[in-house]
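1. sequence first, then the predicted structure:
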Amino acid sequence: MSTPVMILAGGRATRMGGGDKPLLMLAGRPILAHVLDRLAPQVDGLALNANGDPDRFAGFGLPVRPDSRPGHPGPLAGILAALDWAQERGAASVVTVAGDTPFLPMDLVSGLLGARGPLGLAVAASMDAAHGLRDHPTCGLWPVALRDELAATLDRDERRVRAFARRHQPGTARWDNVPIDPFTNINTPADLALAEAHLAGR
């Protein structure tokens, strides 16, 4: 069984004025289309974590799974939805990525699998502007065996993805020396403009 990927799109995009960031247009196509271009060659199972009416994503042909916890508790709830979906598929683990990251590595899944820590967890990392290593725990490999503990963490109203990951000895998969940080996400109109400029230059 290959490792499936769930794209996390459950956020409310408050810094972009609300709505669905993955549906914003980038170089004439939705950001989500760019994300799928990167991921589809790597796996044979893709799904989307999103709340609300799933029909707005119907054109992408993906199963859409909402958070199982009310009140938009954040990306950790999306990771729980991913673990539930992976468990239903009989997979031992699942990769999650943010739905607003259009420059993901083309070797993301294999890189994470190769960097697994002792409990099977791995997170992505890249070099920041100060040449320090910055981790991106929303983009990670999560073993299904952690499902119950993650659910209990959310039930205690603990929502920080990084804190949960660090408790479980994650391995680190690094991507350096690339033209743009592959985990660049689109949080603001300025980020979108920079992504447009990068694609135009490339």
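-> Happy to help now that I have it. Numbering: from 1, shown residues only.
2. use CA for all of it now, contacts and neighbours both
-> Will do.
3. report the contact partners of the closest residue to Met1 other than its chain neighbours.
-> Spatial nearest neighbour of Met1, excluding adjacent residues (CA to CA, 6 or more residues apart in numbering): Ala91 at 6.0 Å. Counting by CA atoms under 8 Å, 6 or more residues apart in numbering, Ala91 makes contact with 1-4, 144.
4. next, the distance between the ends of stretch 96-111.
-> End-to-end distance of stretch 96-111: 13 Å, with CA to CA, to the nearest Å as the criterion.
5. got it, and stretch 120-140?
-> Taking CA to CA, the first and last residues of stretch 120-140 lie 11 Å apart.
6. Ala50 contacts Pro66, doesn't it?
-> Yes: with contact defined as CA atoms under 8 Å, Ala50 counts as touching Pro66 (5.0 Å).
7. what sits in contact with each of these two?
-> Gly10.
8. just checking, what packs against the longest helix seen in the chain?
-> If you go by DSSP state H, the chain has its longest helix at helix 75-89. Here helix 75-89 touches strand 5-8, strand 46-49, strand 93-98, strand 133-143, helix 147-155, going by 3 or more CA pairs under 8 Å, 6 or more residues apart in numbering; DSSP states H and E.
9. report the angle between the axes of the longest one and strand 93-98?
-> I take that to be strand 133-143. Computed by axes from the mean of the first three to the mean of the last three CA atoms, to 10 degrees, the angle separating strand 133-143 from strand 93-98 equals 140 degrees.
10. then this one, side by side with the first:
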Amino acid sequence: MKQPLGVILAGGQATRMGGGDKCLLTLGGMPILKRVLDRLEPQTDGVILNANGDATRFADYNIAVVADSITGFAGPLSGVLAGLDHAAQLGHTHIITAAADTPFFPCDLTPQLLLAGETNGLALAASPSGRQPTFGLWPVALRDDLRAALDDGLRKVVMWTQKHNAGTAEFPDDAAFFNVNTPEDLQKAETML
């Protein structure tokens, strides 16, 4: 199998941060998005960004920006679908997703997800605190099924992935999936660096 296309999910509204793009906040002198890109790029065959609104705000990153095709902020699954549709156009069979506000995710995310998804090509990451539903391996072949589920109102990642018997890639450290949702989280991330 060709290496998956990387998809950074940044389509949320960042309400707990007061709006705006969490991934453009600076952490240790560098935007969080740059940290996520630097981690995901070596693990994938190219990376795109799922974000809504004016794409020019990401012009400095020289990255394709793909908006949700489902209107009304339908959650991370909508970003996954946008990534799957873009991957299909590029001839990829799978995507790997990572959250744009999670700068410390594992450097072996892709190989572990590929192992966990050997049976059916679908897998989610998990840590001791539970599943990490924005970190996953997703087969392009399931994009029409996902589109139908979203059109029917489904918004919960785990409800859809369980239906398709997703594998689980277990990671030992919750801190790897620490995400920056609030100003306090950003301060904590600075100390974690």
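-> That came in fine, so what should we check first? What you are looking at is a predicted structure, and each value in this text was computed from that prediction instead of being measured.
11. before we move on, back to that, dump the contacts of Ala91 of structure 1 into a markdown table; add neighbour count and distance to Pro22 of structure 1 as well.
-> What follows is the contacts of Ala91 of structure 1, written out as a markdown table (neighbours: other CA atoms under 10 Å; distance: CA to CA, whole Å):
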| residue | neighbour count | distance to Pro22 of structure 1 |
| --- | --- | --- |
| Met1 | 10 | 28 |
| Ser2 | 13 | 25 |
| Thr3 | 23 | 22 |
| Pro4 | 23 | 19 |
| Val144 | 22 | 26 |
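12. distance of Val161 of structure 1 relative to Met25 of structure 1?
-> To Met25 of structure 1, Val161 of structure 1 is 28 Å away according to CA to CA.
13. before we move on, back to that, out of the helices and strands packed on helix 75-89 of structure 1, which is closest to Asp84 of structure 1?
-> Checking the helices and strands packed on helix 75-89 of structure 1 against Asp84 of structure 1 by CA to CA gives helix 147-155 as the closest, at 7.3 Å.
14. what about the following helix or strand past that closest one, distance to the chain center?
-> The helix or strand immediately downstream of helix 147-155 of structure 1 is helix 161-166, counting by DSSP states H and E. Relative to the chain's own centre, helix 161-166 of structure 1 is displaced by 14 Å; criterion: CA atoms, centre = their mean, to the nearest Å.
15. average offset between the helix or strand just after helix 161-166 of structure 1 and structure 2?
-> Using DSSP H and E, the helix or strand that directly follows helix 161-166 of structure 1 along the chain is strand 171-175. Compared with structure 2 after fitting, strand 171-175 of structure 1 has a mean deviation of 0.9 Å; criterion: mean CA distance after the TM-score superposition for structure 1.
16. which part of structure 2 lines up with strand 171-175 of structure 1?
-> Under TM-score structural alignment, the counterpart of strand 171-175 of structure 1 in structure 2 spans residues 167-171.
17. circling back to that earlier point, ok, average deviation of the longest helix of structure 1 from structure 2?
-> Relative to structure 2, helix 75-89 of structure 1 is 0.7 Å off (mean CA distance after the TM-score superposition for structure 1).
18. for the one helix or strand His34 of structure 1 maps to, buried residues please.
-> Taking DSSP H and E as the criterion, His34 of structure 1 maps to helix 31-39. Neighbour-count burial for helix 31-39 of structure 1, counted by 16 or more other CA atoms under 10 Å, picks out 31-36, 38-39.
19. now it and strand 93-98, what's the angle there?
-> Interaxial angle of helix 31-39 of structure 1 relative to strand 93-98 (the same axes, to 10 degrees): 140 degrees.
20. and the gap between the counterpart of Ala148 of structure 2 in structure 1 and Arg167 of structure 1?
-> Correspondence of Ala148 of structure 2 to structure 1, assessed by TM-score structural alignment: Ala152. The gap separating Ala152 of structure 1 from Arg167 of structure 1 is 14 Å, by CA to CA.
21. looking at those two, which is more packed in?
-> Neighbours of Ala152 of structure 1 and Arg167, each counted by other CA atoms under 10 Å, are more numerous for Ala152; the result is 11 against 8.
22. quick check: the more buried one vs Ala50 of structure 1, distance?
-> 21 Å.
23. swap in Asn185 of structure 1?
-> Applying CA to CA to Asn185 of structure 1 and Ala50 of structure 1 gives a distance of 17 Å.
24. okay, the two: which has more neighbours?
-> Neighbours were counted for Asn185 of structure 1 and for Ala50 using other CA under 10 Å; Ala50 has more, 23 against 18.
25. now do the contacts for that one.
-> Ala50 of structure 1 touches 8-11, 64-67, counting by CA under 8 Å, 6+ apart.
26. check contacts around the residue nearest in space to the middle of structure 2.
-> Among the residues of structure 2, Ala98 comes closest to the average C-alpha position under CA atoms, centre = their mean, at 2.8 Å. For Ala98 of structure 2, the contacting residues are 6-9, 36, 40, 134-136, by CA under 8 Å, 6+ apart.
27. nearest to Thr119 of structure 2, of those residues?
-> For the contacts of Ala98 of structure 2, the nearest to Thr119 of structure 2 is Gly136 (14.4 Å; CA to CA).
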